[in-house]
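Student: this one's structure only:
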């Protein structure tokens, strides 16, 4: 396959239109015209990421020209994973022809190829698809140097698909909702990490907290964006709770960072840049620990939301109880001495109702297994029967209503509780009256 390819060919590079005074996409002619035996050496870190700015910049430029070349990276495939492996092998070969780079960097190189390939497709879509209202206009205005018309028709069909349009719109919204932005420009995190390592007297790599501070602070002065500044303040507050000696420990800073920010995206380690996996950084045991800690953070957030939701539901229950009382039959219960004059039995039922609900909602979080949760639920039921002896059946129904409360939608629950109380519980309490 590679024998028939011309890397510098403008017809294959997809360079597209260029207007007077406008700089086109680089063709990396300085690299193309290098003597055959000359190669640029690329220094990399322990993760296989290029960490010297000059060689890294040249390599990224070369990767960009390959990603735009349809003979190496055809644009007709829906995503990078769908591109057949022989194409990727040819990409790696043409990179190795110009650069001295270890095979450990292959994951990083393919990650960058994927990124630049998607960027190129995005540029093509903006230039030749979005501008026009019909496919006929899109065909007419396509630069013949970009790709053959039959390949363009494949892309048009893909972009015209309603499902793909929805995904595209959602991706645009997600991009707009991104509130934190790094300020590193074209300089990679790996280059910045190496620079910070060399700045340290002990030559230790920076913590993720230190990396966040450096990469989100404008290099020419100025302030972080509001969301980054807020996050940095949270990190400093969390770190200040540690002893002065521990605050200087990179491991402690990483622990604070991990506990403060949201979990990493799948296969991605925040503050390390592309091509680095959680398994590489944390190892198997470290990765398990990290996932446990992230799970704890998620559970705390979920518990906080659940407690807030329970409080809102309790307010609604109190409101419904007041409405029922206004209807008259709750007052009749008090007159028949089924409830004490101060409403203590009613208070007990509400207490057990909420306690049982708490067990059913948060049981999976606080109990190690279902048996423990069921045992606690039965303890609550038994205690309720002991306290409310002659209302045992009523208490049983109320307790199971707590279960219904968690299985049924909230709106449904509050829609039917007045009718449930009046039609079922009232006859039981009054013996059919």
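Tutor: Great, that's in hand. Everything numeric in this text was worked out from a predicted model, so none of it was measured.
Student: CA atoms for contacts and neighbours, from now on please.
Tutor: OK.
Student: quick one: residue 60 and residue 73, what's the gap?
Tutor: In this view, residue 60 and residue 73 are 15 Å apart by Cα to Cα, to the nearest Å.
Student: More neighbours: which of the two?
Tutor: Higher neighbour count among residue 60 and residue 73: residue 73, with 22 against 17, using other Cα atoms under 10 Å.
Student: So that one, which state does it fall into?
Tutor: coil (DSSP: H, G, I helix; E, B strand; the rest coil).
Student: tell me the contacts of the spatially closest residue to it that is not a sequence neighbour?
Tutor: Spatial nearest neighbour of residue 73, excluding adjacent residues (Cα to Cα, 6 or more residues apart in numbering): residue 67 at 5.6 Å. Residues near residue 67 by Cα atoms under 8 Å, 6 or more residues apart in numbering: 73, 113, 114, 116, 117, 120.
Student: what does residue 228 give?
Tutor: Contacts of residue 228 by Cα under 8 Å, 6+ apart are 179, 180, 181, 216.
Student: please redo it, this time with the cut-off set to 6 Å
Tutor: residue 180 (Cα atoms under 6 Å, 6 or more residues apart in numbering).
Student: put this beside the first:
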């Protein structure tokens, strides 16, 4: 466990006033890792539940007023130190806002998935503001979702997602975090092939999709020729 207890991370982070900060662990690609990294991303996600800090409208994150992004960045800087050798000072705000933008998009997507149904009327839904969402922001989101152009684009994206060749089973945990945890448990760097197995292979050893299974088979053949032991979800060798 890292510095902050995972069960009390909200309270611990809110108590930080800037006199002491957490050094955010990052990998060489600038992705949060380790226990404190696991806390950082969900904490950042809570911003999206505060419409005064991080409004959910307009739809596009680049269109959000810079004032809100400055306020969010201020909250981050008050609590975290970001390694300047990994993310340069001039790039740090943009780096953090990119992560927040993804989390904000996920929040909007989840609200739509929960509340928008084929039989739901726009006017009715607009009056049913979910908990922890500001009424005027909810109404604007509903109007956007029911707009003809948005509906057309949404249907097109559904078709594209249906053609996905690989579907990760890692949930909200990032590949960077999974790779870090696997290396930490092993006490040495892990092969990218083993990380692939972790997120694209079921516990019974089969790939999550035929395409993923084909990749796994090819990796097995390649590594078998090289004499490398390939391990997966169960932790047991398959070669």
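Tutor: All right, it came through fine. Since the structure is predicted, the reported quantities are computational estimates derived from the model, not experimental observations.
Student: thinking again about what came up before, alignment lookup: the residue nearest to residue 73 of structure 1 to structure 2.
Tutor: In structure 2, residue 67 of structure 1 lines up with residue 48, judged by TM-score structural alignment.
Student: three-state assignment of that match?
Tutor: helix.
Student: for structure 2, which helix is longest?
Tutor: helix 89-115 (DSSP state H).
Student: Just say helix, strand or coil for the residue nearest to the spatial centre of structure 2.
Tutor: For structure 2, the residue nearest the mean C-alpha position is residue 172 (5.6 Å; Cα atoms, centre = their mean). Assigned with three-state DSSP, residue 172 of structure 2 falls in the coil class.
Student: Show me the strands in structure 1, by range?
Tutor: Counting by DSSP state E, structure 1 has strands at residues 40-41, 99-100.
Student: so where in structure 2 does the last one end up aligned?
Tutor: Spelled out, it's strand 99-100 of structure 1. Mapped onto structure 2 using TM-score structural alignment, strand 99-100 of structure 1 covers residues 80-81.
Student: go on, the first one?
Tutor: Per TM-score structural alignment, the counterpart of strand 40-41 of structure 1 in structure 2 is residues 22-23.
Student: Now the matching stretch on structure 1. Mean distance?
Tutor: Taking mean Cα distance after the TM-score superposition for structure 1, the mean distance separating stretch 22-23 of structure 2 from the aligned residues in structure 1 is 2.8 Å.
Student: Mind listing residues that contact that stretch?
Tutor: Stretch 22-23 of structure 2 is contacted from outside by 80, 81, using Cα under 6 Å, 6+ apart.
Student: what about 8 Å?
Tutor: Here stretch 22-23 of structure 2 has contacts from 79, 80, 81, 82, 83, using Cα under 8 Å, 6+ apart.
Student: Redo the residues you listed as JSON lines? Include neighbour count.
Tutor: Output for the contacts of stretch 22-23 of structure 2, formatted as JSON lines (neighbours: other Cα atoms under 10 Å):
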{"residue": "79", "neighbour count": "19"}
{"residue": "80", "neighbour count": "17"}
{"residue": "81", "neighbour count": "14"}
{"residue": "82", "neighbour count": "21"}
{"residue": "83", "neighbour count": "15"}
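Student: May I ask which two of those residues are separated the most?
Tutor: Maximum pairwise distance among the contacts of stretch 22-23 of structure 2 (Cα to Cα): 13.5 Å, between 79 and 83.
Student: how far is stretch 49-68 of structure 2 from where the chain is centred?
Tutor: Its chain's C-alpha centre and that of stretch 49-68 of structure 2 lie 18 Å apart, by Cα atoms, centre = their mean, to the nearest Å.
Student: Quick check: end-to-end length of that stretch?
Tutor: Span of stretch 49-68 of structure 2 from end to end, Cα to Cα: 14 Å.
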